[in-house]
Structure formats: C-alpha cells, structure tokens
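In: missing the sequence, but the structure's below:
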C-alpha cells in the first residue's frame, strides 16, 4: 500500500523525511506554489547517496514524487496518509490509515484560536505518533476522548542525523561562510508571528550586541524568511559583521540539525526548536515573549522553568550568554531525557509495522 506525506508548508514535510528515506512514498501539497517550492528545494536530491539513493525512478527535476491534492480530496488516495500538520478532513471517509506526526513539540496548544475542528481531528486519526511525552500531555489536555490505543511512541527520529552532522561541522561552517571560526557560535531561532516571535523586537539588537564577541547565526522561521533580504541589507548598511542568516526553507542542506551542529548556545522563544536543540546538550536562553496560550507542562519538561530568561529591561544579552556558556542554569542532559522518548529502537520499523496492520 502506498504511503503519502502531507504538509501545509514544505518545512513541515522535513519531519517525515527519515520515514521516506527508508520506506519511500509520495509527498502531497495543497497548491501549485507549494509544489514549485518543493521542486526547488528538493531539486536533484532523489538520487543523492546521503538521502534517497535507493529510489532510482525519474521525476521532474529529480525530486521525490509530489502531488497537488487539497485535504478535502485526500479520501481518494489509496494508501496511508501521514499528516505532518493537523489537517485531516473531518467530512471524509479514508481508504487507508490516517496517521498524525506533529512537526515539533512546542508548548503551543492544538489548533489556532481554539478552533474546535482542530481538536475534532485529533479524535479522528487512526494513529497519533508521539515524539515526546509533551505531545501526549498536550493532546489529552485538548481532548479526553482520545483512547490510549491511538498513541504510539516513536521518539524524535530526526535526532539520528545529529551525530553525523556534528562530525561534518566544518562543512556547515563553510555553508554559512563563517569567517572567524575561533569564535563561539550563538544560534538565534525565533518563531513566527503566530507564536509572538521575537525577531522584530530583538533581531537588530542581538545583531549589534552579540556580533561584537560571538558569531550570531539567525534562523528565521520558514514563514518569515521573506524578512531576510531587508535584514541583510540593514546589516550591510550598518557595517555589522559576524552575523549569518541560515536559509530555513532549505530543509535538505540547512535543516535545524545542520545549524545545531555548529552552535554552542541557542536563543529561542516559543518555537519547538528550543526543545529540539536539547539534543546538543548545550544551553538554551529564552527571549521573553508575550505569548499567553501555553499548554501547562510539568516543570521538568518546561524549558521556561529551567532556562535563563532574557528580558531587555533587566538583562544584558552578552553577559547572559557568557554565564550560560560557563555554566547553564539547568541540567541540560536531564531535561533532554525528560522531554523525549530516547530509548525507542528502530522507530521507522515501528511505523512500517503500523502500515502493515489492518
């Protein structure tokens, strides 16, 4: 039976790439624009030895196969659909299984503005994959109607790539064209406006201050990469060096893990990447934000209760970075172990088994 991977945005599909690499399948997007985005990003990658070398069929621009099908038409697909965003159609009767794989483990609630359909969708999936116990807490807070039998622990299988990338970090330094490799690298990865991202508030301030002593890597949310061009122009006009923008839309060559591999500390806000960065066992600083709709998590799974909080009214960001590089304010390894299912053997095989079950 065929496997399909659906995402509203191309970056969401990156969370399904480890499954595609081993099991194959077809990606699905909802518009011609997203189709072109997919083709541009994945161009000539289907036969790369490090990615998809065992899928030798030919497609336009040599990408993994991709189709344009809107969610309300997904019922026509004869196979299993893995949703990397919560967009299952409530009115459809599907021919195969529907599986939910959330793109990340943020503390944002299910859905936007408490739309009831988002919660109803959770109840309809055949299987809900859990990267983290945080996922389970969030889903059960949204709906107490989800039976435990729908949950399947798989861990965060993208982490398998981290060690390989860490060993090739010289390549990542060259990708970003970092000039002074003797400096520590600070990664700033704000979320977008939906999560009250902090880039507009702190982007220029961090560039001015942090770049004096460190390299600053800025990873904008994929939805806000349109801001990069003007920001680069501002950097040039103000003669600010040692600031580098990573292209978050390029999920092949500039995935979050690629940036993690060369970063010594991360500054984040409400993006789930603050939790993903824990795989590095390096410190995180949270930039104070105004986002209020946060799912309550146990303290030992809540980065806000553990990491240093940067507030521009009371802190100096450079001093805070130095303090955390010397000694993080929390046990980095312990919170990593608390936030992820890390002892799952061969999660892709678990997923393959789910596909074969009726």
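Out: The structure has been received and is ready for your questions. Since this is a predicted model, take the numbers as computed values, not measurements. Residues are numbered from 1 along each chain as shown.

In: Please count neighbours and contacts with C-alpha atoms only from this point.
Out: Noted.

In: does the residue nearest the centre of the chain sit in a helix, a strand or a coil?
Out: Residue closest to the average C-alpha location in the chain (Cα atoms, centre = their mean): residue 104, at 5.1 Å. Assigned by DSSP: H, G, I helix; E, B strand; the rest coil, the conformation of residue 104 is coil.

In: and here's the other structure:
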C-alpha cells in the first residue's frame, strides 16, 4: 500500500508523524519552502522494512490538479484538493488539533474526503456539522487522539526534555504560555510584556508562539528583563519536530492559552489551565459539556496573574471538571489510538 501525506504548512504534518513513522510514504507539498522544511525535520523519522530511512520522500505538486496516485492520501488540513477522485486512491482526513475555532473551509471542501479519523466527540461534532455528514456515516472512524499516546504510555524523558528547552531551575513550577495567532484572536502581543515581567518572579515561563507568529520571537526576546532571562524560554515552533508541542505539554505544570488547540490537547496531562481572554468571531464556545472556557479561570488583564497561577497550582479547583472534559472531548485515552489508526489505514479498501 502506498501512503501520501498532504498539508499546508510544516507543523500540520506532525499530526501524521506517528503514522509516517510506521508506514513510511511520500509527503506532498504545494509550496517549495515547505518542501525543504520537511526534508529538514522528518529525517530519521520512519522505519520501513526494519530500518530507519534518513531523508523523507517529498514531492512538489499542484493541490488543485494532483498527479496520478494510488493507495491512501492523508490530509492534515482543510484545503481544497483537485484530482483526488481517482480509482485506487482513498482520501483520509487526520485533522490537526481540537479547538473551538470555526473551520474557514466551505462545506464542499470539508466534505471532500472519503474517511475522517476522529480524535473525539468534539472534533466529530465540529467536522460533521461543517461537512454536512450524518453522525452514523461509515465515513467516520473513531480512533481517539493519536497524539496522546506518548503521554499516556510515558514515552518521554523529563530530564532530557527540560534540558532541550533550557529549563535549569527545576525547583520552580513551569508555566507554558501557548497562544494562537490572528485566526482565533491570539493574545501573544497583548500579554507578552506583562507576563515576562511578572510570571518569572516565581515560575519558569515557556512561551510557545503559534507557528504563524514564530517570526516575532527574536524581537520579543529582546524585551525580556535581563534579571528574568534565565527563567523565560521560547519554544521554537518553527522546528516543530525538535520542539514538539507534546514535549512542551509534559514538562509544563500549568497552561495559559486563549483559543489554541493546546487548551484541549493539554487535558491529557490532567493539570491546570487558565484562559487568556480574547474576542474573536471565528470561535464558538457554545458547546456546553465540551468547552474548556466554560470551566476554568479567565485572565482578562485585570486579575493578578501570579495569584491566579498560585490558586490553580495549589488548590486545583477544576481537577474533576477537567477530567470530565478529557473524557467528553476525546475517545479512549488509552495509549492505543495510533494502533487504531494504523489498523484502519492498512486495511482501508481502495
């Protein structure tokens, strides 16, 4: 079986990495800059026939006029594809992240795939509504969040990860600030100066800009007060395999975010979350029972952020609510979601 992976930007491809690692295949990109980034970041990331391959196979294509393909085409983003209705080819959406953002794509685009591998009820509700698909459709394949498996199975080395991100004072709790970008009302510039002048008084602070705002990091880093620089680190979201977002999650004791998918991905750690309040007409939080913003504390700029962090770390007032949200938003959470994906992809009828 041939496997192909297609997406818009580099960081979205990391949602195919657990599959690519086992099945190999070819990356399809429609932007030359992404091609070279895939070469750089996906070296030594697949084992085929019992050996690790060094360079990935990457092919530059016209996404609106795809070449002749066979096997399975796995997409991680919602962009219109053309020429994908081919004999011997099936298309599968493995969407990147779970959030409250309203898909920007049209119903026709969201509905263009043969199958949808679903991390949980939250994404199922959002994608089926956007695509106009019935919930009992055989096109929906419920596998659970395959990105959670490493966390559930404890497949990480905390000491190595802390060193990779520059955490030297492990006696302090670590706060992860991971805002989204303009799509969703990102709060990086809104909060940056106050956070770097306040949070490092008591805590380590890792700042993970969204991939679309990674270019801001060098300029912002110069605004960190000198006395706090050893306690403030930037995650390099421009190199998402080396500074993987899952690695950020497991070393953080508390997350601050706005409408980023990190709000929901972080649930698997069962640790506290604070919302950085924002306003965006591209987000809906109306789904009671599957909404982090309906449960946790919000920081609007008026509250004492240190007091808010301290309360959540010490009292953990929403522990039970966050556990309920984890079970409501994601299927299984048992460390075997990648295996379910692989089982389906190996046997998908083409």
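Out: Looks like it arrived, so ask away. Predicted, not measured: the structure shown is a model, and the values here were computed from it.

In: follow-up on the earlier one: what sits against the residue nearest to the centre of the first structure?
Out: Going by Cα atoms under 8 Å, 6 or more residues apart in numbering, residue 104 of the first structure touches 272-273, 276.

In: what about 6 Å?
Out: residue 272 (Cα atoms under 6 Å, 6 or more residues apart in numbering).

In: residue ranges for the helices of the first structure, please.
Out: Here the first structure has its helices, by DSSP state H, at 10-13, 17-23, 32-42, 116-124, 133-142, 162-167, 169-175, 199-210, 228-237, 256-260, 273-276, 317-326, 332-339, 347-356.

In: In CSV: those, plus mean neighbour count.
Out: Below are the helices of the first structure laid out as CSV (neighbours: other Cα atoms under 10 Å):
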stretch, mean neighbour count
helix 10-13, 23
helix 17-23, 19
helix 32-42, 17
helix 116-124, 18
helix 133-142, 18
helix 162-167, 15
helix 169-175, 16
helix 199-210, 17
helix 228-237, 13
helix 256-260, 25
helix 273-276, 22
helix 317-326, 16
helix 332-339, 18
helix 347-356, 15
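
In: For those, could you give me TSV that also reports distance to residue 283 of the first structure?
Out: TSV is the format used below for the helices of the first structure (distance: least, Cα to Cα, whole Å):
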stretch	distance to residue 283 of the first structure
helix 10-13	25
helix 17-23	26
helix 32-42	31
helix 116-124	33
helix 133-142	20
helix 162-167	16
helix 169-175	18
helix 199-210	16
helix 228-237	26
helix 256-260	12
helix 273-276	10
helix 317-326	6
helix 332-339	7
helix 347-356	27
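
In: So what does the residue nearest to the centre of the first structure match up with in the second structure?
Out: In the second structure, residue 104 of the first structure lines up with residue 97, judged by TM-score structural alignment.

In: And for residue 258 of the first structure?
Out: Aligned counterpart of residue 258 of the first structure in the second structure: residue 247 (TM-score structural alignment).

In: And for residue 201 of the first structure?
Out: In the second structure, the residue matched to residue 201 of the first structure (TM-score structural alignment) is residue 190.

In: Pull out the buried positions in stretch 272-287 of the second structure.
Out: 272-278, 283 (16 or more other Cα atoms under 10 Å).

In: follow-up on the earlier one: could you report the separation of the match of residue 104 of the first structure from residue 340 of the second structure?
Out: Distance, residue 97 of the second structure to residue 340 of the second structure, by Cα to Cα, to the nearest Å: 18 Å.

In: How about residue 63 of the second structure?
Out: Using Cα to Cα, one gets 28 Å for the distance from residue 63 of the second structure to residue 340 of the second structure.

In: Return the distance of the closest residue to residue 198 of the second structure other than its chain neighbours relative to residue 295 of the second structure.
Out: Nearest residue to residue 198 of the second structure in three dimensions, chain neighbours excluded: residue 306, at 7.3 Å (Cα to Cα, 6 or more residues apart in numbering). The spacing between residue 306 of the second structure and residue 295 of the second structure, counted by Cα to Cα, is 19 Å.

In: same thing with residue 228 of the second structure?
Out: 32 Å.

In: repeat for residue 87 of the second structure
Out: As for residue 87 of the second structure, its distance to residue 295 of the second structure is 47 Å (criterion: Cα to Cα).

In: And those two? Which one has more around it.
Out: Counted by other Cα atoms under 10 Å, residue 87 of the second structure and residue 295 do not tie: residue 295 has more neighbours, with 17 against 11.

In: so how far is residue 105 of the first structure from the aligned partner of the more buried one in the first structure?
Out: When the first structure is aligned by TM-score structural alignment, residue 295 of the second structure is paired with residue 306. If you measure residue 306 of the first structure against residue 105 of the first structure using Cα to Cα, the figure is 17 Å.

In: in the stretch 151-300 of the first structure, which spans are strands?
Out: Here the stretch 151-300 of the first structure has its strands, by DSSP state E, counting those that start in this stretch, at 151-153, 185-189, 215-218, 243-245, 265-268, 284-287.
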